[in-house]
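Colleague: pasting the sequence and the predicted coordinates here, then a few questions.
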Amino acid sequence: MQAYYEIETEIPVTHQLNIKLPDTIPVGRAKIAIIYEVTEVQSDKKTMMADFLNNLPDNPTGGCLTKDEIKTYIQQERSSWDD
């Protein structure tokens, strides 16, 4: 038989929780589920460009990408959007 216990808390910047459970919950194995609200991320051109630049491979060909390498990378990224 399974039972359910719910408590609300704030997730701190450390992303660590310390929760005291009631004594009525027996010792033993348990599952913990975290349910949280997801905020929609606004994507503007600056954010999209920053994401693109952050996803570029580090030092792929000695430090600089050629124009053709950048075009190829963009095409690969765009094709992955269709998946």
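Modeller: Done, it's in. Numbers count the residues shown, from 1 in each chain.

Colleague: please make it C-alpha for all contacts and neighbour counts, starting now.
Modeller: Noted.

Colleague: where is the longest helix in the chain?
Modeller: In the chain, taking DSSP state H as the definition, the longest helix is helix 67-81.

Colleague: next, the buried residues of that one.
Modeller: Tyr73 (16 or more other C-alpha atoms under 10 Å).

Colleague: show me what that helix is packed against.
Modeller: In terms of contacts (3 or more C-alpha pairs under 8 Å, 6 or more residues apart in numbering; DSSP states H and E), helix 67-81 is not packed against any helix or strand.

Colleague: next up, a second structure to put side by side with the first:
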Amino acid sequence: KVVRLYRNSLKLVSSWCIDRDIFNDKATEIRGQFDDERGCRPEKAIRLLREGEDQLFIYTHPEPYRNPIMPGGSKFMRNPPLP
């Protein structure tokens, strides 16, 4: 669950930060937050996981970035005309 939260937080940051330099800075901050709590007790880990999921829900982007050729993208299922 922690890895899933980390991946989802990076995807969320990529929706908010278009510039790659800003994204790298934010991703480093997120990684630092995860590394700071690496060896904590299971009770604290469950609480931190719940708080992280709540923060992820609060900061959800209204129009998240989607790859154009994946489901939800602008080019999904677009068939080019035959020559």
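Modeller: Nice, thanks for sending it over. Note that this is a predicted model, so its numbers are computed, not measured.

Colleague: need the TM-score between these chains.
Modeller: Laid over one another, the chains give 0.29 as their TM-score (TM-score structural alignment, normalised by the length of the first structure), with 36 aligned residues with a C-alpha RMSD of 3.6 Å.

Colleague: outside of the longest helix of the first structure, which residues touch it?
Modeller: Residues outside helix 67-81 of the first structure that contact it (C-alpha atoms under 8 Å, 6 or more residues apart in numbering): none.

Colleague: and Ser80 of the first structure, how far from Thr47 of the first structure?
Modeller: Separation of Ser80 of the first structure from Thr47 of the first structure (C-alpha to C-alpha, to the nearest Å): 18 Å.

Colleague: helix, strand, or coil at Thr47 of the first structure?
Modeller: helix (DSSP: H, G, I helix; E, B strand; the rest coil).

Colleague: quick one: neighbours of it, just the number.
Modeller: 12 (other C-alpha atoms under 10 Å).

Colleague: now Arg50 of the second structure
Modeller: Arg50 of the second structure: 13 neighbours (other C-alpha under 10 Å).

Colleague: gap between it and Arg20 of the second structure?
Modeller: Counting by C-alpha to C-alpha - Arg50 of the second structure and Arg20 of the second structure are separated by 29 Å.
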